[in-house]
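Visitor: I'll drop the sequence and a predicted model, then ask my questions.
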Amino acid sequence: MTTASWIDEFPTRIAALDAAHLRRRRRAVVPTEGAHLLVDGTPMLAFCSNDYLGLAAHPALAEAACAGTREFGVGSGGSPLVSGHSLANAELEDDLARFVQLPRALYFYAGFATNVGIIPALVGAGDALFSDELNHACLIDGARLSRATVHRYPHANLAALDALLAASPARRKLVITDAIFSMDGDVADLRALLALCERHDALLLIDDAHGFGVLGPEGRGTLAEAGLTGAGASSRVLYMATLSKAAGAAGAFVAGPEALIEWLVQKTRSYIFATAAPALLARALQASLRVIATEGWRREHLTQRITQLRDGLAPLLQGTHWQLGDSRTAVQALVIGANDEALAAMDGLRARGLWVPAIRPPTVPESTARLRIALSAAHTEADVAQLLGALAELAPRAGKAA
């Protein structure tokens, strides 16, 4: 008698994802102009990109990447602690530290790899880690890998965090949080979080993936917006941000006190044992920092599109069960509820030439499936008006089928 192999179960398990409206599909995209893409060969107006400032196609970045390729070649050839730490990467770290007004920065090849590596380098077995329940998956996975005792606190509930910190007997405590929560777009109270960390002798790690380049003076991020950089910097804060969103390229960095960054150089496995990012990206990112600092009109234009969307949705949503999240950022969550209804709304938008992704559990809590609308400086007033018109046609009304 032949025993069925567990490997043969995968088709059934994939079918179960389909039945629950949880199967995800990739689509091949080609950028065209502004926020427009070819998606599987079909022209679409996209509201799904994290390219918040529209820099991914900026000529200055492309020219810098080409010059970096001519100067250094395509690959880095080794890990940063062997031969992969190019002159361009070293200069980028200095530029990043100056830009965010913190003592030192460490450049990584990817944001996910940054957080899953630095958290286990900071705490381990016997230590305590405190995580907002809506943190991004890379923070959650980093916490799991650390083997520290993990305490999840209700989203943005500082009283609950205070109580958990007070009750913990651990000598080493680490609080980890998104600065802007990726599925809701709300902003963490960084000053209040730091005050709690000071009270309980904890270290604070902030992931500013969605705020770097967008918020704060000259786009220096949420930490700068909170007045916690430069003269206001704290020795118990580590600031992490990605370079694949508003910066328009790829990679990530963590910045903070000299001793903490040096410790991460010595102990972060995803840094030590991975090939370094190629120098051509570092050159592109140096150009990106200059554009972010000098082309402030991009942030102003993005703010105008955020206001236009929110003002336009307010009357449209009256009398519906759809809800718009409380966000002042480029991430706007239109919560619909059921998975199938969110998928139907996404399909309705796609039929109208608009690409807005439906986000479903487990990425978001059960019964909060949503359209995640990502705005960019590449969007025009007409683009947002087109989206609002399509949503007005799709929004459920009393006596109308959802």
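Guide: Alright, I've got the coordinates.

Visitor: hey, let's count contacts and neighbours off CA atoms from now on
Guide: Will do.

Visitor: for the chain, which segments count as helices?
Guide: 10-19, 59-72, 87-100, 111-122, 137-146, 158-167, 190-199, 222-225, 258-267, 269-272, 279-294, 297-316, 339-351, 381-394 (DSSP state H).

Visitor: which helices and strands does the third one pack with?
Guide: The criterion is 3 or more C-alpha pairs under 8 Å, 6 or more residues apart in numbering; DSSP states H and E, and the helices and strands that helix 87-100 contacts are strand 104-108, helix 279-294.

Visitor: what's in contact with the longest one?
Guide: It refers to helix 279-294. 55, 60-69, 72-76, 86-89, 92, 95-96, 99, 213, 218-219, 243, 247-250 (C-alpha atoms under 8 Å, 6 or more residues apart in numbering).

Visitor: just the buried residues of it, please?
Guide: Residues of helix 279-294 classed as buried: 279-289, 291-292 (neighbour count, 16 or more other C-alpha atoms under 10 Å).

Visitor: need the residues you listed in TSV (columns: distance to residue 343).
Guide: Compiled in TSV, these are given as follows (distance: C-alpha to C-alpha, whole Å):
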residue	distance to residue 343
279	40
280	39
281	36
282	38
283	40
284	37
285	36
286	39
287	39
288	35
289	37
291	37
292	35
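
Visitor: from those residues, which two are the most distant?
Guide: Maximum pairwise distance among those (C-alpha to C-alpha): 19.9 Å, between 279 and 292.

Visitor: can you put the helices and strands packed on helix 87-100 in TSV and add distance to residue 313?
Guide: Formatted as TSV, those follow (distance: least, C-alpha to C-alpha, whole Å):
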stretch	distance to residue 313
strand 104-108	38
helix 279-294	29
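
Visitor: of all these, which lies closest to residue 48?
Guide: helix 279-294 (20.9 Å).

Visitor: quick check: angle from that closest one to helix 87-100?
Guide: 20 degrees (axes from the mean of the first three to the mean of the last three C-alpha atoms, to 10 degrees).

Visitor: okay, one more to line up with it:
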Amino acid sequence: MTRVGLSPLAWLDEVEAQRRAAGLRRSLRARRPVGAELDLASNDYLGLSQHPRVIDGGITALRTWGAGSTGSRLVTGNTELHEEFEDALAGFVGAESALVFSSGYTANLGAVVALSGPGSLLVSDAYTHASLVDACRLSRARVAVTSHNDVAAVERVLAGRDEERAVFVTDSVFSADGDLAPLRELHAVCRRHGALMIVDEAHGLGVRGDGGRGLLDEAGLAGAPDVVMTTTLSKALGSQGGVVLGPAGVRAHLIDAARTFIFDTGLAPAAVGAAHAALQVLVDEPWRAQRVLDHAATLAEICGVVDVPSSAVVSVILGDPEVAVAAAAACLDHGVRAGCFRPPTVPAGTSRLRLTARASLTDDEMTLARQVLTEVLAPA
């Protein structure tokens, strides 16, 4: 068939039309430096992205080390600051070692791919984050996806495997619903069958565990020799970057084998300095973790969500994507910024407002949230 004159990107018009018809077209909206709206959409759970100590930590690092890390960490991108922060974070969560990546996404890709590979089995919870899904696809391992939080299903897959090595991956706190993984039970299954467990604590660090040390700490699994923790610095710590934490042997292996570490420019020093300062604020002010959960419970009550939230996330399911978009727009019109999750981020028929609590919310802000959310979510 002759295709002369046909644009190779002509198919994009049809795809865009399909997305618009389904109410799934997305667009970027720039926010102002200091928003006039009440923010109930960001992942700044501890309210540290604008904290003076955190900003000063970033500025000091910027002036000391420069704007960029200048190369991969194996060449010129590794500073004393990176290693000091790794030691501090590992000590805080009870891990033997830590390795900083440029983002939480690259940390997950690097850890999962480097710790699995051809001839191994990867078992993944159905609701794991997209970065873990992509890591499974890149791993060249055999991948088995189990129903959400289904401990028995994980056991069946691990028990029936032929592969010598197996890895189970899960979020600790799931980003869309905010529910918790049954880590103790899952770890017991992994240990019975000689499988490594990789847990993404992106939404657990700073919110769950003693003083915000994460759900692994709460489950009594901090520092376990068969558990690897990944996390991001862009949520509770208000900065940017990712980290893999676990046994020292894992860190050494990732330095040699994780392509997203070896071939990626190191995390900018300003982000490391800000994250390190945020960690120190959390150490000094452990009350912030409980404050997040308290505010989340209030937001759930306001929105008529029956279950008390287990994390910073309050999911208000509205069903139709256009209804969810309209509700988010109405909230913004009244001065409250709410997250809006639609397929493929969440399953079809479960489009929702995704509200996030923040430790720094004031009484006046909570009053505004009650007024606006009550009005927007009132039955028509």
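Guide: Arrived safely. Here the structure is a predicted model, which is why all the values come from computation and not from measurement.

Visitor: how alike are these chains, TM-score-wise?
Guide: TM-score for the superposed chains, counting by TM-score structural alignment, normalised by the length of the second structure: 0.95, backed by 378 aligned residues with a C-alpha RMSD of 1.6 Å.

Visitor: nearest to residue 38 of the first structure, out of the helices and strands packed on helix 87-100 of the first structure?
Guide: helix 279-294 (24.4 Å).

Visitor: in the second structure, point out the residues matching that closest one.
Guide: Residues 269-284 of the second structure are matched to helix 279-294 of the first structure when aligned by TM-score structural alignment.

Visitor: then stretch 253-265 of the first structure?
Guide: Taking TM-score structural alignment, stretch 253-265 of the first structure hits residues 243-255 over in the second structure.

Visitor: hmm, back to that, out of the helices of the first structure, which gets nearest to residue 48 of the first structure?
Guide: Nearest of the helices of the first structure (C-alpha to C-alpha): helix 339-351, 11.3 Å.

Visitor: contact partners for the equivalent of residue 394 of the first structure over in the second structure?
Guide: Under the alignment (TM-score structural alignment), residue 394 of the first structure maps onto residue 376 of the second structure. The contact partners of residue 376 of the second structure, taken as C-alpha under 8 Å, 6+ apart, are 327, 330, 331.

Visitor: so how far is residue 325 of the second structure from residue 376 of the second structure?
Guide: 12 Å (C-alpha to C-alpha, to the nearest Å).

Visitor: picking up where we left off before, list the buried ones in the match of stretch 253-265 of the first structure?
Guide: Neighbour counts over stretch 243-255 of the second structure (16+ other C-alpha under 10 Å) mark 243, 244, 245, 246, 247, 250, 251, 254, 255 as buried.

Visitor: correct me, but the second one touches residue 227?
Guide: No - judged on C-alpha atoms under 8 Å, residue 244 of the second structure makes no contact with residue 227 at a distance of 10.9 Å.

Visitor: per the alignment, residue 342 of the second structure pairs with which residue of the first structure?
Guide: Looks like residue 342 of the second structure aligns to residue 360 there (TM-score structural alignment).

Visitor: against residue 195 of the first structure, how distant is that match?
Guide: Applying C-alpha to C-alpha, the value for residue 360 of the first structure to residue 195 of the first structure is 34 Å.

Visitor: more crowded one of the two?
Guide: A count of neighbours by other C-alpha atoms under 10 Å puts residue 360 above the other of residue 360 of the first structure and residue 195, at 24 against 13.

Visitor: of the buried residues of stretch 243-255 of the second structure, which is the nearest to residue 110 of the second structure?
Guide: The closest of these to residue 110 of the second structure turns out to be residue 254 (C-alpha to C-alpha; 7.2 Å).

Visitor: quick one: contacts for the closest one?
Guide: 110, 111, 114, 261.

Visitor: please apply the same query to residue 186 of the second structure.
Guide: With C-alpha under 8 Å, 6+ apart, residue 186 of the second structure has these contacts: 151, 154.

Visitor: repeat that for residue 325 of the first structure.
Guide: 184, 185, 332, 333, 334, 335.

Visitor: and if we set it to 7 Å?
Guide: 184, 332, 333, 334 (C-alpha atoms under 7 Å, 6 or more residues apart in numbering).

Visitor: map the first one across to the second structure for me.
Guide: Residue pairing (TM-score structural alignment): residue 184 of the first structure is matched to residue 177 of the second structure.

Visitor: likewise residue 79 of the first structure?
Guide: Using TM-score structural alignment, residue 79 of the first structure pairs with residue 72 in the second structure.

Visitor: gap between its match and residue 64 of the second structure?
Guide: Taken as C-alpha to C-alpha, the span from residue 72 of the second structure to residue 64 of the second structure is 18 Å.

Visitor: so which of the two has more stuff around it?
Guide: Neighbour totals were compared for residue 72 of the second structure and residue 64, and residue 72 leads with 19 against 12 (other C-alpha under 10 Å).
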